[in-house]
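S.K.: What follows is a protein structure lacking sequence information:
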């Protein structure tokens, strides 16, 4: 996983789900060991999808 705040890459399986203060029963937040930012793994798929859409639009725009 790459931290969206500082860009540090780390293995979320080693760090583990470390959120302790939000009160959610099943919080999936993984805090970056470098800066402490809370990254949500459930948003990873959405960010990848948006990134792929941006690339497709960029390619279409370049072809014109």
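M.R.: Looks like it arrived, so ask away. Small disclaimer: the values here were computed from a predicted structure and weren't measured.

S.K.: From here on, just use CA atoms for contacts and neighbour counts.
M.R.: Will do.

S.K.: how far away is residue 30 from residue 12?
M.R.: Using CA to CA, to the nearest Å, one gets 7 Å for the distance from residue 30 to residue 12.

S.K.: How about residue 57?
M.R.: With distances taken as CA to CA, residue 57 is found 31 Å from residue 12.

S.K.: More neighbours: which of these two?
M.R.: Applying other CA atoms under 10 Å to residue 57 and residue 12 shows that residue 12 carries more neighbours, namely 18 against 11.

S.K.: Go ahead and confirm the more buried one touches residue 38.
M.R.: No. Assessed by CA atoms under 8 Å, residue 12 is found out of contact with residue 38, at 11.5 Å.

S.K.: let's bring in a second model and compare:
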């Protein structure tokens, strides 16, 4: 559809400043103070980002989405 590459999903635990990656379907006991981070994969979009309306791209950036064509 002309978009860029999508992002892969990742799940990890932050424990004592260390980043511990988790596999799919894995049991991992959490401790007090651990931080579970889940990043879902994203699609690559539709069409070249450089051709997007500038106002819509600015709005997406303000909402935390990356519309950077680079």
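M.R.: On my side now, so go ahead. A quick note: this is a predicted structure, and the numbers were derived from the prediction, not measured.

S.K.: Overlay them and tell me the TM-score.
M.R.: Once the chains are laid over each other, their TM-score by TM-score structural alignment, normalised by the length of structure 1 reads 0.27; 36 aligned residues with a CA RMSD of 3.8 Å.

S.K.: overlap in contacts of residue 12 and residue 38 of structure 1?
M.R.: Contact criterion CA atoms under 8 Å, 6 or more residues apart in numbering; residues bridging residue 12 of structure 1 and residue 38 by contacting each: residue 30.

S.K.: wait, what's in contact with the spatially closest residue to residue 12 of structure 2 that is not a sequence neighbour?
M.R.: Counting by CA to CA, 6 or more residues apart in numbering, the nearest residue to residue 12 of structure 2 once its immediate chain neighbours are dropped is residue 21, at 4.2 Å. Residues near residue 21 of structure 2 by CA under 8 Å, 6+ apart: 10, 11, 12, 13.

S.K.: 10 Å - rerun?
M.R.: When the contact criterion is CA atoms under 10 Å, 6 or more residues apart in numbering, the partners of residue 21 of structure 2 are 10, 11, 12, 13, 14, 37.

S.K.: Can you tell me how far the third one is from residue 56 of structure 2?
M.R.: For residue 12 of structure 2, the distance to residue 56 of structure 2 (CA to CA) stands at 32 Å.

S.K.: the more surrounded of those two?
M.R.: Between residue 12 of structure 2 and residue 56, counting by other CA under 10 Å, residue 12 is the more crowded of the two (16 against 11).

S.K.: Remind me which helix or strand that one belongs to.
M.R.: Take DSSP states H and E as the rule and residue 12 of structure 2 turns out to sit in strand 10-15.

S.K.: List the buried residues for that strand?
M.R.: 12, 13 (16 or more other CA atoms under 10 Å).
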